[in-house]
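# Please work out how this folds:
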Amino acid sequence: MTDKVRIDTLSADSLPQSNDTYLTRQAQFESNVRSYPRKLPLAIAKALGVWITDVENNQYLDCLAGAGTLALGHNHPDVLESIQRVITSGLPLHTLDLTTPLKDAFSAYLLSLLPGQGREYCLQFTGPSGADAVEAALKLAKKVTGRSGIISFSGGYHGMTHGALSVTGNLSPKEAVSNMMPEVQFLPYPHEYRCPLGIGGEAGVKALTYYFDNLINDVESGVRKPAAVILEAVQGEGGVNPAPAEWLQRIRKVTQENGILLIIDEVQAGFARTGKLFAFEHAGIEPDIIVMSKAVGGGLPLAVLGIKKQFDVWSPGHHTGTFRGNQLAMATGLTTLKILKEEGIADQVAAKGEWLKGKLKDLQKRFPVIGHVRGLGLMIGIEIVKPNEAQDHMGCYPADGELSALLQKKCFEAGLILERGGRNGCVLRLLPSLLITREELEIFLDKFENALLSAGVKPV
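Predicted structure coming up:
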């Protein structure tokens, strides 16, 4: 049958040369749950570095990079070579939790990157996604403490499995899903532009810091002492909101004093993305459990917990997962981690991020629909607003999710791929390869400005 095409016969010449053909077939094959093709309507033929080419030979600058998974960009030669070495080595492709020389080397190197070179930590390999690792972290915290409550934060994103969704802030995917995990208490997360307490600035951060401390220590708070607090040091899907260091430091102090485990979700922000190897390093704290996925596997599925050894109370087999022994991902992960560390990528990312934010703030002066530019390293958010409407009492304009969606569309038409997030999707998010060059960032700026003009946004 003509529909039976062997993978080794696929070439640019043998494939249909229409994005629409593939998208139509995808709609026939796949569930309504698919999301990215609705916003980014292309069929990818090949990719290299920060560039994607579709089946119609259109090129796109990719500032999504697998939602931050591809730290080194597409098809980095060293990553591809690491895959080829595994394929020719005779290793099985996955090993459950049996060890191999490759797994040993990966484990040792990953541990060496954790606080204190990992001396106080051990690793737990979970199922292959970040949500799998979050589920394991929540279960372990309950097992350690004998308590069942979890504190999470508005705007946080931790995954779509049952427990992970329960501690995720976004209400939309929770619709019609009853019996979420009980005893999850949400608290407000600091927001640089839209303070949830309506105060703003340093006063708002201090109030939120006090609020958390008081909630835990007030015997009349109505909230039982939780097993764990889970948070992102920089919220990603929630709109690229970096946590103030003072706030994180107080959370760490209060949780330690009260025997509450602190789980930091570094799935998107980890591994040099924010200009530090881990986002929590900006506050100088040490979590009890570190959730790692995305970049840790070098582009292939892998999820790992870093657990303080005194909290490793698992009994053998009490949390398992078939695909926790992905040897290819450990090879690509080890290669990626070595490049990030040995080539000082975090410092380069910090410098590029500050430069890019400065350029975006210059653009903001000419295009006031850019209400706020924020983020750390190459994890940057651009909040789109309605500058012709009234400001609130903190000087913030109303969010404009419709224009943000239009801008994403116009960016795509200009050959630029980026994502949206935040409340009502009003934040355009940048998560490019950490190896993106200054010249490629200049191309991004040109394409983004052209998208603004194409969307009918007039400069001032």
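# can we go C-alpha only for contacts and neighbour counts from here?
OK.
# Touching stretch 371-379 from outside, list them.
With contacts defined as C-alpha atoms under 8 Å, 6 or more residues apart in numbering, stretch 371-379 is touched by 192-193, 234, 236, 240-242, 269, 272-275, 349-354, 357, 360-361, 364, 380-385, 387, 396-397, 429-432, 434.
# same thing with stretch 117-125?
Stretch 117-125 has contacts (C-alpha under 8 Å, 6+ apart) with 97, 107, 111-112, 114, 133, 302-309, 312, 324-325.
# Kindly check the end-to-end length of it for me.
18 Å (C-alpha to C-alpha, to the nearest Å).
# secondary structure element for residue 97?
Under the criterion of DSSP states H and E, residue 97 resides outside all helices and strands.
# actually residue 208, not the one I wrote
helix 201-217.
# please give me the structure for this one as well, since I'd like to look at both together:
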Amino acid sequence: MSLAAVPAQAPSGARTPSGAPGAAGAPVAGEAVLRRQRIRESGARTYARSFPIVPVRANGMTVEGADGRRYLDCLSGAGTLALGHNHPVVLEAIRRTLDSGAPLHLLDLATAEKDDFTTALFESLPGEFAARARVHFCGPAGTDAVEAALKLMQTATGRSGALAFTGAYHGMTAGALALTGNVAVKEPLPSGGEVVRLPYPYAYRCPFGVGGDAGADLAATYVERLLDDPSGGVVAAAAMILEAVQGEGGVVPAPDGWLREMRRITAERGIPLIVDEVQTGVGRTGAMWAVEHSGIVPDAMVLSKAIGGSLPLAVVVYREDYDGWRPGAHTGTFRGNTLAMAAGAATLRYVAAHGLVERAATVGDRMAARLRDLAAELPVIGDVRGRGLMLGVELVDPAAEPDACGARPADPALAVRVREACLERGLIVELGGRHDAVLRLLPPLTITDEQAAAVFDRLADAIDAAARDAG
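Alright, predicted model coming up:
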């Protein structure tokens, strides 16, 4: 395996962007910024703990810190930056909007920018879905769009409960948190309503202990039998919500056949199906929208992250049949982010016009194949999975006994060491999964072949080094 490149350093005596000396070991303004952050910001901060750097400029996939070190960013704002940092088409859209004198904030009034974004969005959606769709602009975070989708279906059906899945992540507000699977983030809070938790097909750690297609078939059968059991304890639900690829849950793709079964099961029982495409949308999985892999047509799609072109924007798009809301049923001050709409429309059109969906599929397949080859060399890699440029590498304890499916126990401590080793080598990679032992790769869709090779080299070297240190 090739040795990873060392992150670039500022030349001796050079000045960093912060104006502080950049010589090795010399104090820089970034250290003071980090110290003030630790003192001033809340204990809930997350990424800042994993990546103690102060970014001062960024371009494409490259982030430069205050100390002059450069990093390849495989986090991309948790999937927000479809085109990477400061893409020219995004900057041009923002500058054009600013120079036009357009209002930057108008609640939910009609503007030319909103009309153009809505047009670009509907053009990007699956045709059968878009033909009968309406869109609601929400507060600027995906979690608010999840709340809106749930309220929409509660209004339409007159029911209150929901069906959600193990491993799910839908946001941090009360309703979205109730739908989320992670127990740790929910324990201090009261229940957010009746949510029935269903098994999500996870081949490597199959909830039924069989794995593969058989595990997915069992998961679908379980759902159907439970919903039809008059003593199963499931009250008629307002909606089912799922991710076509679980992100925070460990980059777990749902089999296309299972998704089609969920669509059939919900349609036959009059249960609206909501698909959360907050992280999977805008080409991330090698399709413009992840539902396109399976061909299902949901009743609602929750969209955020990449649709704003790096700026805050969230919407819920849904079948017009469900539009039973009264005026003001779901509002929010920051629904009218003009700059995000302009940047988002430019991003959607650029992704479509420049073949970035196909590019994500091709590069993602190539990276996944190399990672699987690496797994044959490094037994600490238990599983490689994902879709397009949404990839996960699950790290395990190779000395432990495997379970019935051949999976060994997750090794979160090793994952932390690998993340740190990646950062030392100039690579930003975050963790996820049930035990925080999955290395998550979310590079921008604009990643070059050279960058993809560098990501692999740095990651491979980091895993190898961390595993040897552990041994």
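# quick one: TM-score?
For this chain pair, the superposition-based TM-score is 0.95 by TM-score structural alignment, normalised by the length of structure 1; 450 aligned residues with a C-alpha RMSD of 1.6 Å.
# Just give me how far the helix holding residue 208 of structure 1 sits from the chain centre.
26 Å (C-alpha atoms, centre = their mean, to the nearest Å).
# Pull up the aligned stretch in structure 1 for stretch 211-230 of structure 2.
Counting by TM-score structural alignment, stretch 211-230 of structure 2 falls onto residues 200-219 of structure 1.
# check contacts around the residue nearest the centre of structure 2.
Nearest to the mean C-alpha position of structure 2, by C-alpha atoms, centre = their mean, lies residue 279 at 3.2 Å. Neighbour list for residue 279 of structure 2: 78, 79, 80, 247, 304, 305, 306 [criterion: C-alpha under 8 Å, 6+ apart].
# quick one: what's aligned to the second one in structure 1?
Residue-level alignment of residue 79 of structure 2 against structure 1, with TM-score structural alignment as criterion, gives residue 68.
# Surely its match and residue 293 touch.
No. Residue 68 of structure 1 is beyond contact range of residue 293, at 10.1 Å (criterion: C-alpha atoms under 8 Å).
# what's stretch 97-109 of structure 1 aligned against in structure 2?
With TM-score structural alignment applied, stretch 97-109 of structure 1 matches the range 108-120 in structure 2.
# quick one: buried residues of the helix holding residue 208 of structure 1?
Of all the residues in helix 201-217 of structure 1, those buried under the rule 16 or more other C-alpha atoms under 10 Å are 204, 205, 207, 208, 209, 212, 213, 215, 216.
# Same check on stretch 183-190 of structure 1?
Of the residues in stretch 183-190 of structure 1, 184, 185, 186, 187, 188, 189, 190 count as buried by neighbour count, 16+ other C-alpha under 10 Å.
# picking that back up, for PyMOL, write a command that selects the buried ones of the contacts of stretch 117-125 of structure 1.
To isolate the buried subset of the contacts of stretch 117-125 of structure 1 in PyMOL, counting by 16+ other C-alpha under 10 Å, use the following:
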select buried, resi 97+107+111+114+133+302+303+304+305+306+307+308+312+324+325
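# Select from the contacts of stretch 117-125 of structure 1 every entry located in helices.
Secondary structure defined by DSSP state H assigns 107, 111, 112, 133 of the contacts of stretch 117-125 of structure 1 to helices.
# Chain neighbours aside, what residue packs nearest to residue 212 of structure 1?
With sequence-adjacent residues excluded and distances taken as C-alpha to C-alpha, 6 or more residues apart in numbering, residue 212 of structure 1 is closest to residue 251, at 7.3 Å.
# Could I get the contacting residues of the one you found?
Counting by C-alpha under 8 Å, 6+ apart, residue 251 of structure 1 touches 209, 212, 213.
# what's the matching residue for it over in structure 2?
If you follow residue 251 of structure 1 across to structure 2 using TM-score structural alignment, you land on residue 262.
# Name the residues of the helix or strand hosting its match that come out as buried.
Per DSSP H and E: residue 262 of structure 2 is located in helix 256-268. Buried residues in helix 256-268 of structure 2, defined by neighbour count with 16+ other C-alpha under 10 Å: 256, 257, 258, 259, 260, 261, 262, 263, 265, 266.
# how close does the equivalent of residue 426 of structure 2 over in structure 1 get to residue 409 of structure 1?
Alignment note (TM-score structural alignment): residue 426 of structure 2 maps to residue 415 of structure 1. Note on residue 415 of structure 1: its distance to residue 409 of structure 1, by C-alpha to C-alpha, is 10 Å.
# swap in residue 394 of structure 1?
30 Å.
# Which of those two has more residues huddled nearby?
residue 409 (20 against 13; other C-alpha atoms under 10 Å).
# Leaving out chain neighbours, which residue sits closest to the more buried one?
residue 39 (7.1 Å).
# Quick one: map the one you found onto structure 2.
Aligned partner of residue 39 of structure 1 by TM-score structural alignment: residue 50.
# Count the neighbours of its match for me.
Counted with other C-alpha under 10 Å, residue 50 of structure 2 comes out at 16.
# so who does residue 274 of structure 2 touch?
So residue 274 of structure 2 contacts 149, 239, 240, 241, 242, 298, 299, 300, 301, 302 (C-alpha under 8 Å, 6+ apart).
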